[in-house]
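Next comes the sequence, and after it the predicted model I'd like to discuss.
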Amino acid sequence: MKQKLSLIGKYFFLILLFAVLFSYAMFQGGFVSWFLFYAFLPFLLYMIILLLYPLSDWKVTRKASSGLVEAGGSLYIDIYATRTIPFPLYFMTVEESFPLTLQREDRADDKFTSWQETSVKRTMARVVFPWFNKKFHLRYRLDHVPRGDHRFGAIRIRTGDFFGFIQKEVEIDSKGQFIVYPSKRDVNFSLRSKTFEQGNTASANFRERQSNMVAGLREYAPGDRMSWVDWKATARTNKMMTKEFEQEKSTDAFLILNGITAEGSSVKFEGAVEFTYALLQKLSLQSQELSFLSLGKERRYFPSIHTERQREIARYHLAKVQPDTESEFSKEIAKENARLPKQGVLMIVSAEFDVPVKESLLRLAPHSSRLLFFVVTPEKEWDFEKQKYAKELKEHGVYVQALTEKEWANAEFEVKA
């Protein structure tokens, strides 16, 4: 309202200035007075028309760079602006308004050195010179983009006359949504077998052949080991016969992300999300059945992650998930007892490791054939007390691994349980 009143006041001022110059030329007469009138006339007319020109005639759209963008990477944004009225504009300033989700930086692995979130005030203002053009395009780059669902709002456009007397601006609604996924990292499993029962074995690669489980006999084929030859059957049939082994059932895996964290644990939570993503990628390819449960503000349960589409849906959830600082892990995990597996491997990734979490794990241990707990923590916080918790859990069959700066400095995670 204030801007409209200001423009109306300037409009009447220009009309008054035009009338004064014209009256001066009429009553004064002579070359000088008329020269001044005609010299200022184009500028006066331009300013009057500029006041009437609707900046809302511009239509602005955004387009993000193609391809999957991961946390810590760069995102290119293209802005396309078009209009229908080719009014000459000497200059125009385009300003982007960034959402709060982008007012921080993800420094990739460097964030696990300081364990501090990097806040930043992102700005983008570009000057273009449209003149009579009906469209223009500009591109800018965002570096160190954080994981998340980033929703853009309006774009502010400013313009004015040659002298700066007239200044107009408008916010054009141009909603856009860009998803930044967690960083990708590989996991190297080395899990010791506990039993040879089918469907209840944790092997180094989740698909390892059990060489002592004979399913039948067949003729020798190139590549078969001599230790597989059944000499009795060979003598009986006069043909080289080898043992055919039953392929081990792939281990069922159940993965849980504990999204319940304390205040000020944003970097640890990001680490938990990244490690969960790494486990999800690995397990979905190597286990026969993978279930995924995300605890927190937006509780989600994925009963089966096996196809590329299912992996995509789970990855989308991990891109959007935010920490929950109000709930309690012990209460939330208790609600999910019916879903937790009695066979296979249960893996829990967390940014917190305190007494309530330890007690919850002790309650889960007797009901799981294999329980692995991963906690993202700075090395200085992995103190004697936390190590005592880990030792107590180990005595009850729970494997605990702390993901400190040392683990994040490696190219891939090592899991040796």
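Received, thanks. Numbering: from 1, shown residues only.

contacts and neighbour counts: CA atoms only from here.
Noted.

Over to Lys10. Which of the three states is it?
Under DSSP: H, G, I helix; E, B strand; the rest coil, the three-state class of Lys10 is helix.

Against Ile49, how distant is it?
When distance is defined by C-alpha to C-alpha, to the nearest Å, Lys10 is 12 Å away from Ile49.

Between those two, tell me which one has more neighbours.
Neighbours per residue (other C-alpha atoms under 10 Å) separate Lys10 from Ile49, with Lys10 holding more: 17 against 13.

Let's verify Glu244: helix, strand, or coil?
The three-state label given to Glu244 by three-state DSSP is strand.

ah, wrong one, I meant Leu138
Assigned with three-state DSSP, Leu138 falls in the strand class.

these two touch, right, it and Ile79?
Yes: the pair formed by Leu138 and Ile79 meets the contact definition of C-alpha atoms under 8 Å, at 5.4 Å.

which of these two has more neighbours?
Remark: of Leu138 and Ile79, Ile79 carries more neighbours, 18 against 14, as counted by other C-alpha under 10 Å.

this is the comparison structure:
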Amino acid sequence: MTRERATLVIQTLFVLLVIGGAYSFAMFQGGMGSWTIFYFIVPFSLYALSIVLYPLKRMTVSRVIQRPLLGIGETTTVTIRVERTNRFPLLYLAVRDLYCEGAASVTHQETSKLFIIGFQKEVLLQYELKGRQRGEHHFSDVQLEIADFLGWIKKRETIAAEGESSLLIFPETKSIQYVPIGSYHDKGTARSPFSLIKETTVATSVRDYQQGDRMSWIHWKSFARTQNLMTKEFENKRGEHVTLLLDAKSSETFEEQIRFAASILKEAAVRKADLTFLTTDADNDAIGTIAGEGQLRKALTQLARLQPLEEARAKQPNYTVALQGAGAIVIISGNPDALFLRAVLSASRAQPVFCFVVRSGTEPIPDYVERNVRTAKSLGVTVQMLSDEQFERSFQEVAKA
């Protein structure tokens, strides 16, 4: 028997004892005063016993979250609706949403409210939540409580709410400035922005027109000669495609790494970059071409849910497959160990590899991280140490290196 059930049994016995005591007093004492006390107590006692029998579990509880996807600092409204099938008069109904604190904080009203319900069949509880920390925030059940007039009986039930049960808070993002960083063509090398638009200055051949091709790519001379629409083929810029690889191993700067990756992804979506996003967690699929709101939301959702992997239990993806066709490879890590880098370099097929090692503010760099950085440089990886304040100019620093 649970504690709440035991309390309810004790309260019920108390009410029965009150009724029995009042009746005994009236019988033995006699007189109008004694019976008046008894008849005064009976209605309240019977109502208290009806509260014991009231089917609180049959109430329907639903939860609606206005915006189940939030960014840091954004707010959403949570609505709890409680409905019942009868109009039995209740003195009050206390509704409390047992949400778990941590990822979000209440900014307006409270997560509990006391309703003087009477004969009403429906009540609404509303409050606002503000995104505070990235992650997937799961709501608990809703607690309902009713009581009699004199507080003799208090009945509580915890009911699972229908509808939304989680709130996803995207990681915080910062402004990132792209600069030229090791991009090159199939024929010869050139320094150019690593992620941006397709090279359309050098046409190498023509092909049949396909739906979705730009009008500016149509080869009008061929159309005038053959009356068939032909599209120009341009020289492929191998550095145009970028693979962003997030090292998800547990580290002291894991949250900063998440924030840096989210900032790059957001900028890539704005610039319509040909970018593939990948983590070292094999359970997460690679997300290619972060060029629209849908793909960006999918990538940010993955980042919001990502938890640091313990090295002993980490299951890394098959880099030979994951990095197939990759251009420049940009790694974000807190501790780039040699085993991880060798696996990436082996699958990179001589593509340029850059590694941003995120450190925590002005705190000294641990010795084991410094050793791994020296090893990474000896393997031919371009390494750049940076803190949260240096995210905006990170690519500029790499270009100078």
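Yes, it's here. Quick caveat, the model's predicted, so the values are computed rather than measured.

What is the equivalent residue in structure 2 for Leu403 of structure 1?
Residue correspondence, TM-score structural alignment: Leu403 of structure 1 in this structure matches Leu386 in structure 2.

what's around that match, how many residues?
18.

And it, how far from Glu392 of structure 2?
Where Glu392 of structure 2 is concerned, Leu386 of structure 2 sits at a distance of 10 Å (C-alpha to C-alpha).

For the residue nearest to the spatial centre of structure 2, which non-adjacent residue is closest in space?
Nearest to the mean C-alpha position of structure 2, counting by C-alpha atoms, centre = their mean, stands Leu168 at 3.1 Å. Closest residue to Leu168 of structure 2 in three dimensions, ignoring its sequence neighbours and counting by C-alpha to C-alpha, 6 or more residues apart in numbering: Glu136, at 4.5 Å.

Count the residues that sit near the alignment partner in structure 1 of the one you found.
Counting by TM-score structural alignment, Glu136 of structure 2 lines up with Asp149 in structure 1. In terms of burial, Asp149 of structure 1 registers 18 neighbours under the definition other C-alpha under 10 Å.

Where in structure 1 does the helix or strand containing Lys221 of structure 2 fall?
Here Lys221 of structure 2 is covered by helix 220-226, with elements defined by DSSP states H and E. Mapped onto structure 1 using TM-score structural alignment, helix 220-226 of structure 2 spans no residues at all.

still on that earlier bit, enumerate every residue touching the match of Glu136 of structure 2.
Thr101, Gln177, Phe178, Ile179, Val180, Ala319, Lys320 (C-alpha atoms under 8 Å, 6 or more residues apart in numbering).

Please identify which helix or strand holds it.
strand 148-160.

list the buried ones in the helix or strand just after that strand?
Toward the C-terminal end, the helix or strand that comes next after strand 148-160 of structure 1 (DSSP H and E) is strand 167-180. For strand 167-180 of structure 1, the neighbour count (16 or more other C-alpha atoms under 10 Å) marks Gln167, Lys168, Glu169, Glu171, Ile172, Phe178, Ile179, Val180 as buried.

can you give me the angle strand 167-180 of structure 1 makes with strand 148-160?
For strand 167-180 of structure 1 and strand 148-160, the angle between their directions (axes from the mean of the first three to the mean of the last three C-alpha atoms, to 10 degrees) works out to 160 degrees.

helices and strands around strand 167-180 of structure 1, which ones?
When contacts are defined as 3 or more C-alpha pairs under 8 Å, 6 or more residues apart in numbering; DSSP states H and E, strand 167-180 of structure 1 sits against strand 59-64, strand 148-160, helix 308-320.

Quick check: buried residues in the helix holding Lys221 of structure 2?
For helix 220-226 of structure 2, the neighbour count (16+ other C-alpha under 10 Å) marks Trp220 as buried.

Please, where are all the strands along the stretch 1-150 of structure 1?
59-64, 75-82, 92-96, 104-105, 118-119, 125-128, 135-142, 148-160 (DSSP state E, counting those that start in this stretch).

what's next to the first one, contact-wise?
With contact meaning C-alpha under 8 Å, 6+ apart, strand 59-64 of structure 1 is reached by 75-83, 155, 172-176, 178.

nearest residue to Val353 of structure 2 other than its sequence neighbours?
Ile329 (4.8 Å).
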